[in-house]
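# no FASTA, just this:
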């Protein structure tokens, strides 16, 4: 964990602390959205899914609050060095969390449709995938709050298991569709939900990359480990 700079103006330090708390709150709301959207899917709970859709406005409002707060800090405090990187990172991260909220909302909308279709498989892969992306999101936000570049690096390198679960779901849904055309509607919505979760995982690792830069002032070297092979998948109809 890196050492945070101390400021002679106490109110300035309090403002930076408040900024980190606002990001943490926004991240916590997004984590809850991901968890509830997935639980609504697995439990076939359309009421919970509807709640998730309605709660997205709170995340959007927080993003606007953070943007206004950052602009005020830039104008009045004129931060430099590490403080400037924190403010810019907060702007980028709040946008990333807002996108995560959008993906969770989209997953919840599709969960409502899936609840009206015949059950298709156990959906345990969705629970596993949601847990992984929630852990990565929490880790990335904690890294920002605690000024911990090492923790951010761990999250940045942890996306591959998410992709592996996604690949398994992708193949499973294709199999269901080939076995019985009546499965196509539910399986298609489930594929989109799985892709939403995979994109949430990508945004979590993007946030971690931003945190690394905010703390250390340098970009991470190399390519992020990935294992999503769905784009190159070949579908072969059963004979």
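Perfect, I can see it now. Only a predicted model underlies this, so the values are computations on that prediction, with no experimental measurement involved.
# switch to C-alpha atoms for all contacts and neighbour counts from now on
Noted.
# so who does the residue nearest to the spatial centre of the chain touch?
In the chain, the centroid-proximal residue (C-alpha atoms, centre = their mean) is residue 200; its distance is 3.5 Å. Counting by C-alpha atoms under 8 Å, 6 or more residues apart in numbering, residue 200 makes contact with 100, 103, 133.
# for this structure, what spans make up the helices?
Ranges of helices in the chain, per DSSP state H, are 10-43, 46-77, 81-115, 124-145, 149-156, 160-179, 184-216.
# possible to save those helices as CSV with distance to residue 222?
Below are the helices of the chain laid out as CSV (distance: least, C-alpha to C-alpha, whole Å):
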stretch, distance to residue 222
helix 10-43, 26
helix 46-77, 30
helix 81-115, 20
helix 124-145, 19
helix 149-156, 11
helix 160-179, 15
helix 184-216, 12
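# ok, which of those helices comes nearest residue 228?
The minimum distance between residue 228 and those falls on helix 160-179, with 4.9 Å, by C-alpha to C-alpha.
# if we can go back for a sec, of the helices of the chain, which is nearest residue 230?
helix 160-179 (6.3 Å).
# can you mark which positions in the closest one are buried?
160-167, 169-170, 173-177 (16 or more other C-alpha atoms under 10 Å).
# tell me which of the helices of the chain sits nearest to residue 227.
helix 160-179 (5.1 Å).
# which strands and helices sit next to the closest one?
For helix 160-179, the elements it packs on are helix 124-145, helix 184-216, judged by 3 or more C-alpha pairs under 8 Å, 6 or more residues apart in numbering; DSSP states H and E.
# can you give the contact residues for stretch 64-77?
Contacts to stretch 64-77, defined as C-alpha under 8 Å, 6+ apart, come from residues 12, 19, 22-23, 79, 84, 87-88, 90-91, 94.
# any chance of the residues you listed in TSV, with distance to residue 53 and neighbour count too?
As requested, these are arranged in TSV below (distance: C-alpha to C-alpha, whole Å; neighbours: other C-alpha atoms under 10 Å):
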residue	distance to residue 53	neighbour count
12	36	16
19	26	21
22	21	20
23	21	23
79	37	15
84	34	17
87	29	24
88	29	17
90	25	26
91	24	20
94	19	25
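# adding another structure so you can compare the two:
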């Protein structure tokens, strides 16, 4: 009876960890969407709401870490179960950082002097939409323990880097040609860079999911486009 009860508690612990990771994934995705809406609409109240919501994401990461430690101490998990527990602990910080980039986007939106123009707004919207898609697919891969689905994040991140590289060059041109837009363009550069880094963190999560499922690291160099627009792997 005791063994059955112990196993039941362990299964509940694993399910709770899984649900917390998926909840944090949804929260940071919503934060990114809210931050972009605040940026493009100039809605200061929405920006402040996104900034305030980051506390909840931080608290959820803390809960995941505490739950991971408690589960490891209470049980002696083997193989697949151990990888699942450790994956939750390693994935949570990546999600928390994505939430930080959403918060920073919201903060920087409050510092802009003028509305974001349509071309730049469209590129930022594309980046956020791509990150949302990556988060959703990686979350589904995590929930389903699907290594193949996790692998697709690499290709998605390469496209995200390419759009970031073009936006980076575009903003530099604006700063060179119109000194009155330097301050706003600097804020937008930081926002774009944060979104590019958010994509990197989703890719890191994909690698953790792949390792969790297969017990092996995802092999091969990541496709990466640098800020000059050159594919760093191709140039090597």
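In hand now; what should we look at? Quantities reported herein were computed from a predicted structural model and do not represent experimental measurements.
# please state their TM-score.
Overlay of the two chains. TM-score (TM-score structural alignment, normalised by the length of structure 2): 0.91; 224 aligned residues with a C-alpha RMSD of 1.6 Å.
# okay if I get the helices and strands packed on helix 160-179 of structure 1 as a markdown table plus distance to residue 56 of structure 1?
Converted to a markdown table, these look like this (distance: least, C-alpha to C-alpha, whole Å):
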| stretch | distance to residue 56 of structure 1 |
| --- | --- |
| helix 124-145 | 17 |
| helix 184-216 | 15 |
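# which of those helices sits closest to residue 111 of structure 1?
helix 184-216 (7.8 Å).
# buried residues in the closest one?
Quick answer for helix 184-216 of structure 1 (16+ other C-alpha under 10 Å): 184, 186-215.
# for stretch 16-25 of structure 2, same thing?
Applying 16+ other C-alpha under 10 Å to stretch 16-25 of structure 2 flags 17-18, 20-22, 24-25 as buried.
# hmm, back to that, map the residue nearest to the centre of structure 1 across to structure 2 for me.
Per TM-score structural alignment, the equivalent position to residue 200 of structure 1 in structure 2 is residue 198.
# quick check: that match vs residue 26 of structure 2, distance?
14 Å (C-alpha to C-alpha, to the nearest Å).
# how about residue 86 of structure 2?
On the measure of C-alpha to C-alpha, residue 86 of structure 2 and residue 26 of structure 2 end up 20 Å apart.
# before we move on, what about residue 128 of structure 2?
For residue 128 of structure 2, the distance to residue 26 of structure 2 - C-alpha to C-alpha - is 14 Å.
# now do residue 183 of structure 2
Distance from residue 183 of structure 2 to residue 26 of structure 2, by C-alpha to C-alpha: 32 Å.
# swap in residue 132 of structure 2?
For residue 132 of structure 2, the distance to residue 26 of structure 2 - C-alpha to C-alpha - is 9 Å.
# of those two, give the one with the bigger neighbour count.
Regarding residue 132 of structure 2 and residue 26, a neighbour count based on other C-alpha atoms under 10 Å identifies residue 132 as having more, with 21 against 16.
# residues contacting the aligned residue in structure 1 for that one?
Structural alignment places residue 132 of structure 2 opposite residue 134 in structure 1 (criterion: TM-score structural alignment). Contacts for residue 134 of structure 1 (C-alpha under 8 Å, 6+ apart) come out as 31, 34-35.
# can you rerun that using 6 Å?
residue 31 (C-alpha atoms under 6 Å, 6 or more residues apart in numbering).
# roughly how far apart are it and residue 158 of structure 1?
Taken as C-alpha to C-alpha, the span from residue 134 of structure 1 to residue 158 of structure 1 is 12 Å.
# apart from its neighbours in sequence, what residue is nearest residue 132 of structure 1?
residue 162 (6.4 Å; C-alpha to C-alpha, 6 or more residues apart in numbering).
# alignment lookup: that neighbour to structure 2.
Going residue by residue (TM-score structural alignment), residue 162 of structure 1 aligns to residue 160.
# likewise residue 49 of structure 1?
When structure 2 is aligned by TM-score structural alignment, residue 49 of structure 1 is paired with residue 47.
# what of residue 21 of structure 1?
In structure 2, the residue matched to residue 21 of structure 1 (TM-score structural alignment) is residue 19.
# ditto for residue 73 of structure 1
With TM-score structural alignment as the criterion, residue 73 of structure 1 matches residue 71.
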